[in-house]
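**Student:** Give me a 3D structure for the following:
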Amino acid sequence: MSEWKELADEQKKAWQLLEKAALAGVQEQRRARRWGIFFKLLTFTYLFVALALFSPLLQLDRAASAGKSHTALIEVRGMIAADELASADNVISSLRAAFKDEQTKAVILRINSPGGSPVQSGYIYDEIRRLRAEHEQIKVYAVITDLGASGAYYIASAADQIYADKASLVGSIGVTAAGFGFVEAMQRLGVERRVYTAGEHKAFLDPFQPQKEDERRFWGEVLATTHQQFIDSVKQGRGERLKSAEHPELFSGLVWSGEQALRLGLVDGLGSSSYVAREVVGEKRIVDFTTKQSPLDRFAKRLGTSVAEHLALWMGMGVPQLR
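**Tutor:** I've put the predicted structure just below:
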């Protein structure tokens, strides 16, 4: 019996040693994880502080250059929407700063955009025309680089003149609102859609319900109205330069090369922003007045991207787009 007892005691001690070793390993992993988290937080804090200190320096170059005669440059890049860089708030703030500067000889809008919100585009269009009327001595030139389509062309048409490269894509004067229909897929899966609304047509854009002819016709009228507003603004901005009488397809949503756009009256010439500043304005010094996001803003925006917003657009619940 004593031998069995001694053997049991030895096994017990061995298990205790193993348990202590395992616990020590777990504790060591926890300590390593804590230190890892600490150093990561320390690194992020350092980056945030560095970016916060660096951000104000981004505006120094413009302030130093703006004391001399110059051509003001404003970028309109990417989707034109409320939360994007090419939002009405950002572009209008840039425009006002450029026109306010006493050394600004002309303003160039350098455009590379597929379009976007008709509301945002309309705000920018109206502000360009207001500033032009208020400062008649300062001309506004739109320069389309790779793409100036739909809402982007809407904005460009408010300028005194439009320039593009011979291979730029210009036009797309139309309105679109796209989505998906999942009715048959739900039926095959045996899924029942339940929607409770107050208002007969409140859920008329729901992609999980059958489309009704009267609602489809109504939505078409909404898009047609927005399209006509777009056409009227372009005609007001471009005037007799447009060859719409000979080419009614100008307002069909088609897009043309810069060379074709010149023949159609959609643009006034071919050239880059530096060409316009040097040869048209006569002031080759260019100062960038584009409102830019600070590194902190860009980082926060990436972290705060709304999944629900993109899901709603994918499901067909988006607003009309000029593109």
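**Student:** going forward, measure contacts between C-alpha atoms and count neighbours the same way
**Tutor:** Will do.
**Student:** most residues in a single helix of this protein, which one?
**Tutor:** As assigned by DSSP state H, the longest helix anywhere in the chain is helix 2-54.
**Student:** can you list contacts of the very next helix or strand once past that one?
**Tutor:** Heading C-terminal from helix 2-54, the first helix or strand you meet, by DSSP states H and E, is helix 60-65. Applying C-alpha atoms under 8 Å, 6 or more residues apart in numbering, the external contacts of helix 60-65 come out as 287-289.
**Student:** Here is a second sequence; please produce its structure as well for comparison:
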Amino acid sequence: MATFGDFPPEQGGNERHTPAGDVSWERNVLRDLAFAAIKEQRAKRRWGYVFKAFILLYLVAFLILSFKPAGLKTVTDAHTALIDINGVIAADAEANADAVVTGIREAFDSETAKGLILRLNTPGGSPVQAGIINDEIRRLQKEKPDFPVYAVVQDVCASGGYYIAVAADEIYADKASIVGSIGVRMDSFGFTEAIEKIGVERRSLTAGENKAFLDPFLPMKAADVDHAHDMLDNIHQQFITVVKEGRGERLKDNDELFSGLFWSGEQALELGLIDGLASSSKVARELIGAEDIIDYTPRPNYLDRFAGKLGAVMANTITEKSTWSLQ
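**Tutor:** Sure thing, here's the model as predicted:
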């Protein structure tokens, strides 16, 4: 039986015949096809790397231009410094004392900043973090008394937020802002009945008769409650003292002022909790006299975060490439 390419001798064909079972030419064809496919995949992969590299360079350039560290300000014209205090005030939150104080110090150190606006939009938080910020503002004001500080409330300035605001020379808000909540709270839950219903046995070993203070899995003790109230009253009194020192005679005589209630901006003005109704732009323009506002708020370093993620991606890519080379 003739194979492909063979012709009988009488028709001028080649008299050589491929031995039966010789499929080397088929293997060669398959090998060539396989190598061609591999080369094509490698070429596509190289172009993919080039494309990704261009995208990466674009993103890096965008981040460098978009996120300028506060410490690299080169503003030489007169301006109003601005610090944003947003969200819950806590050590592990964006509105933490270290970050806020850093921005405030930079504003006070600026030779061209004519004043500082603390723009607050916070429900409160840690009395410790708020107290650190309040203390630092007062310290800097003594060192630079001609540098005015204004607090401007956006939607909410309650509890710890107001603790910070009273360090300012004056406080302004929108007529619909929420202001106040001069009080202290401690929250917990009680699970005593729940664990009894589901058959859970509470096991807690302590050294010290009060170490299991206000244990949520045990019935509340009258002595624990009394001690907690004493502690809260002490912190509340600290809060009241700070507010009175900051606001002075501007506060109106009202029995509910330090009860933990909050009011609208319009009501807060009547109670002496704020000094007027105004926005940040208005305060900068009409009170500080420098309409240009420069944001001194320390922001998270997105470039470092991006570099970290980029390093992880590159490491994974190198690992995958090494795996490919060993296969």
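**Student:** can you put the contacts of helix 60-65 of structure 1 in CSV and add neighbour count and secondary structure?
**Tutor:** As requested, the contacts of helix 60-65 of structure 1 are arranged in CSV below (neighbours: other C-alpha atoms under 10 Å; DSSP: H, G, I helix; E, B strand; the rest coil):
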residue, neighbour count, secondary structure
V287, 22, strand
D288, 20, strand
F289, 25, coil
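**Student:** gap between the alignment partner in structure 2 of T225 of structure 1 and T74 of structure 2?
**Tutor:** Matched by TM-score structural alignment, T225 of structure 1 corresponds to N234 in structure 2. In this view, N234 of structure 2 and T74 of structure 2 are 45 Å apart by C-alpha to C-alpha, to the nearest Å.
**Student:** Settle it for me: which of the two has more neighbours?
**Tutor:** N234 (13 against 7; other C-alpha atoms under 10 Å).
**Student:** Tell me which residues touch the more buried one, please.
**Tutor:** For N234 of structure 2, the contact set (C-alpha under 8 Å, 6+ apart) is empty.
**Student:** how close does the helix or strand encompassing it sit to structure 1?
**Tutor:** According to DSSP H and E, N234 of structure 2 maps onto helix 222-247. In the superposition with structure 1, the average deviation recorded for helix 222-247 of structure 2 is 0.5 Å (mean C-alpha distance after the TM-score superposition for structure 1).
**Student:** now that helix: how far from the chain's centre is it?
**Tutor:** How far helix 222-247 of structure 2 lies from its chain's middle: 30 Å, per C-alpha atoms, centre = their mean, to the nearest Å.
**Student:** tell me the secondary structure for V156 of structure 2?
**Tutor:** When classified by DSSP: H, G, I helix; E, B strand; the rest coil, V156 of structure 2 comes out as strand.
**Student:** And the counterpart of it in structure 1, how close does it get to W256 of structure 1?
**Tutor:** Alignment note: V156 of structure 2 maps to L147 in structure 1; criterion TM-score structural alignment. In this view, L147 of structure 1 and W256 of structure 1 are 10 Å apart by C-alpha to C-alpha.
**Student:** G276 of structure 2 -> structure 1?
**Tutor:** Superposed on structure 1 with TM-score structural alignment, G276 of structure 2 falls opposite G269.
**Student:** what does S181 of structure 2 give?
**Tutor:** Under TM-score structural alignment, S181 of structure 2 pairs with S172 in structure 1.
**Student:** So that match sits against S252, correct?
**Tutor:** Yes - taking contacts as C-alpha atoms under 8 Å, S172 of structure 1 lies within contact range of S252: 7.3 Å.
**Student:** Give me the more crowded residue out of these two.
**Tutor:** S172 (24 against 13).
**Student:** Not counting sequence-adjacent ones, nearest residue to the more buried one?
**Tutor:** In space, and not counting its chain neighbours, S172 of structure 1 is closest to G253: 4.1 Å by C-alpha to C-alpha, 6 or more residues apart in numbering.
**Student:** Next up, the contacts around that neighbour.
**Tutor:** Counting by C-alpha under 8 Å, 6+ apart, G253 of structure 1 has contacts 150, 171-175.
**Student:** Aligned to it, what sits in structure 2?
**Tutor:** In structure 2, G253 of structure 1 lands on G260 (TM-score structural alignment).
**Student:** For T241 of structure 2, see how far away that match is.
**Tutor:** Separation of G260 of structure 2 from T241 of structure 2 (C-alpha to C-alpha): 15 Å.
**Student:** tell me the secondary structure for A81 of structure 2?
**Tutor:** strand.
**Student:** Can you report how many residues neighbour the counterpart of it in structure 1?
**Tutor:** Structural alignment (TM-score structural alignment) places A81 of structure 2 against A72 in structure 1. Counted with other C-alpha under 10 Å, the neighbours of A72 of structure 1 add up to 28.
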